[in-house]
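Undergrad: what's the 3D shape of this:
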Amino acid sequence: MFKLLVIEDDATLFNEVKDRLSQWSYDVFGISDFGNVMQEFSEIKPDLVIIDIQLPKFDGFHWCRMIRSHSNVPILFLSSRDHPTDMVMSMQLGADDFVQKPFHFDVLIAKIQAVLRRVYNYNTEAVSFKTWCGAAVDYERNTVSNDEGSVELTKNEMFILKLLIDQKNKIVSRDHLINSLWDDKRFISDNTLTVNVNRLRKRLEEIGLGTFIETKVGQGYIAIEEEPS
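TA: Here you go, the predicted model:
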């Protein structure tokens, strides 16, 4: 049974979400002290976090930053705020998806299932380790390491990198990446993929690999394999 932590201060909405998700056999937890979210997060050890942006004391962006500084657990924002910058900000902070209120519960459940399936199922594949451009890519630990150091990626970042290096030196279309990451692209902004890829590049730049993910305008992205010297 997956444990879901719902960081939502609207008690009526939280209870409704909890009731509906419990019907799908999820173990749902809430927050009792919105000034001490990280302690409750650490105690619960959830498999997925659903978080609102507008919260008492500190907003959801703050808690997303705090969670990301300690964990790569998947995060899904649930918010009535609909400005594109809010969605972009959530992705830049490492969120896996964004659901806008009001929402249909079937959409929420589909997104939760897609994230959980992507995060906790793809690591069961036989291949858990690859080399790329002289770096060790560890799918189980979500790390990329080379002589310049090691970076830890979020689940989305590693999933994108895996899709690209599985087809290294070949263009992977935006549609393929979106359909692989999110089951129903009708609910996904095209900018969401761009933000995720840019965040992946920024992380890879820390160990000198940012330029090896190239954008092919109007087509998609390509992972370049470093030519041997």
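
Undergrad: make it CA atoms for all contacts and neighbour counts henceforth
TA: Will do.

Undergrad: Near residue 73, how many other residues are there?
TA: Residue neighbour count, defined by other Cα atoms under 10 Å, stands at 19 for residue 73.

Undergrad: likewise residue 82?
TA: Count around residue 82 with other Cα under 10 Å applied: 11.

Undergrad: Surely residue 2 touches residue 27?
TA: Yes - counting by Cα atoms under 8 Å, residue 2 does reach residue 27; the two are 6.1 Å apart.

Undergrad: measure residue 91 to residue 146 for me?
TA: 26 Å (Cα to Cα, to the nearest Å).

Undergrad: I meant residue 173, not that one.
TA: 27 Å.

Undergrad: Please tell me how far the spatially most central residue of the chain sits from residue 120.
TA: When Cα atoms, centre = their mean is applied to the chain, the residue found nearest the centroid is residue 96 (2.7 Å). Going from residue 96 to residue 120 by Cα to Cα gives 13 Å.

Undergrad: Another sequence for comparison is provided below:
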Amino acid sequence: MYSILIIEDDHKIRDLLASYLHKYDFRVNTVEDFRRIKEIVQQLSPDLILLDINLPYYDGFYWCRIIRTFSLAPVIFISARVGEMDQVLAIENGGDDYITKPFHMDVVMAKINSVLRRTYGEYSDHQQPRHMIQVQGLCLYVDKHQVEWKGKRVDLTHNETILLQMLLEHYDRIVSREALLSALWDDHTFVDDNTLTVNVTRVRKKLREIGIKEAIQTHRGAFKSVSRIRVRQNIHVLS
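TA: Down below sits the predicted model:
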């Protein structure tokens, strides 16, 4: 299930896109505060971004350049601007595709699927990780079961990868133990609370191995991946 972030100030268009994408089982988030776009993208680490050009405060070209300083997530511009130069500027500022308004939802869906296939699926470069989640410079390579920080990389088990992925995808939010247990459970393996605790402990240990301490906090039976990276006494931590 891929996550899509919609950055669009027209509520009708935003809600139309969100409703349609939900039908195809995408996880959809939208931006409400257009002064915090960088922070929101960093927190959510979406797999794909739908970006309007005409936005409050700064235009989509500006935000695409900012996003490209920390994320490789594909960006599809959706705009009422139909000029060729606008499309050129969209690509030159880091965009992957361009859709003009008014649009047909089938065209939007086709372009989204095409970009996702090129980035993560059958047409992607298999020498590169097909699914990477990045939060504040901490990179989880889901397909490779590896996590990297400041050039240091460590291998994860299947369960450790699932847990860290859940926490990073819900960055700065509390994730219930029930949700984590559900993510670990499959048709062949029963997972109890003790197994969850052991795996969380292992994830903490792996993060310490690459220089990150206190990255996961426990809140009365739930887990939370904490808010930002900073330096404390020359030690890089998530705190």
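
Undergrad: TM-score for this pair?
TA: The TM-score (TM-score structural alignment, normalised by the length of structure 1) is 0.54; 129 aligned residues with a Cα RMSD of 1.4 Å.

Undergrad: before we move on, the earlier item: who has more neighbours out of residue 91 and residue 146 of structure 1?
TA: Neighbour comparison, residue 91 of structure 1 and residue 146: the larger count goes to residue 91, with 24 against 17 (by other Cα under 10 Å).

Undergrad: which is the next helix or strand following the host helix or strand of that one?
TA: Using DSSP states H and E, residue 91 of structure 1 sits within helix 84-92. Downstream of helix 84-92 of structure 1, the next assigned helix or strand under DSSP H and E is strand 97-100.

Undergrad: and the next helix-or-strand element following that next one, what other elements does it pack with?
TA: Where DSSP H and E defines the elements, the next helix or strand beyond strand 97-100 of structure 1 is helix 105-121. Using 3 or more Cα pairs under 8 Å, 6 or more residues apart in numbering; DSSP states H and E as the contact criterion, the elements in contact with helix 105-121 of structure 1 are helix 155-166, helix 174-181.

Undergrad: Comparing these, which comes out most buried?
TA: Among these, helix 155-166 has the highest mean neighbour count (mean count of other Cα atoms under 10 Å), at a mean of 20.

Undergrad: about what we covered before: superposed on structure 2, what's the mean shift for the helix holding residue 91 of structure 1?
TA: Helix 84-92 of structure 1, aligned to structure 2 and superposed, deviates on average by 0.4 Å (mean Cα distance after the TM-score superposition for structure 1).

Undergrad: buried stuff in that helix?
TA: For helix 84-92 of structure 1, a neighbour-count test (16 or more other Cα atoms under 10 Å) marks 86, 87, 88, 90, 91, 92 as buried.

Undergrad: elements contacting it?
TA: Against helix 84-92 of structure 1 (3+ Cα pairs under 8 Å, 6+ apart) you get strand 97-100, helix 190-205.

Undergrad: Report the angle between that helix and helix 155-166.
TA: Interaxial angle, helix 84-92 of structure 1 versus helix 155-166 (axes from the mean of the first three to the mean of the last three Cα atoms, to 10 degrees): 70 degrees.

Undergrad: what's helix 84-92 of structure 1 in contact with?
TA: By Cα atoms under 8 Å, 6 or more residues apart in numbering, the residues outside helix 84-92 of structure 1 that reach it are 61, 77, 97, 98, 191, 192, 195, 196, 199.

Undergrad: Which among those count as buried?
TA: Taking 16+ other Cα under 10 Å as the criterion, what is buried in the contacts of helix 84-92 of structure 1 is 61, 77, 97, 98, 192, 195, 196, 199.

Undergrad: all strands of structure 2, in order?
TA: 3-7, 27-30, 48-51, 75-79, 97-100, 132-135, 138-141, 146-149, 152-155, 174-176, 216-219, 222-225, 229-232, 235-238 (DSSP state E).

Undergrad: is it possible to export the ones you listed to JSON lines including distance to residue 57 of structure 2?
TA: Listed next are the strands of structure 2 as JSON lines, based on distance: least, Cα to Cα, whole Å:
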{"stretch": "strand 3-7", "distance to residue 57 of structure 2": "13"}
{"stretch": "strand 27-30", "distance to residue 57 of structure 2": "17"}
{"stretch": "strand 48-51", "distance to residue 57 of structure 2": "14"}
{"stretch": "strand 75-79", "distance to residue 57 of structure 2": "16"}
{"stretch": "strand 97-100", "distance to residue 57 of structure 2": "21"}
{"stretch": "strand 132-135", "distance to residue 57 of structure 2": "25"}
{"stretch": "strand 138-141", "distance to residue 57 of structure 2": "29"}
{"stretch": "strand 146-149", "distance to residue 57 of structure 2": "33"}
{"stretch": "strand 152-155", "distance to residue 57 of structure 2": "38"}
{"stretch": "strand 174-176", "distance to residue 57 of structure 2": "31"}
{"stretch": "strand 216-219", "distance to residue 57 of structure 2": "35"}
{"stretch": "strand 222-225", "distance to residue 57 of structure 2": "30"}
{"stretch": "strand 229-232", "distance to residue 57 of structure 2": "27"}
{"stretch": "strand 235-238", "distance to residue 57 of structure 2": "30"}
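
Undergrad: which one of these lies closest to residue 16 of structure 2?
TA: strand 3-7 (10.8 Å; Cα to Cα).

Undergrad: just to revisit the earlier point, closest one to residue 130 of structure 1 among the helices and strands packed on helix 84-92 of structure 1?
TA: It's helix 190-205; of the helices and strands packed on helix 84-92 of structure 1, that one is closest to residue 130 of structure 1 (Cα to Cα) at 15.5 Å.

Undergrad: and that closest one, what does it pack onto?
TA: Helix 190-205 of structure 1 packs on helix 84-92, helix 155-166, helix 174-181, going by 3+ Cα pairs under 8 Å, 6+ apart.
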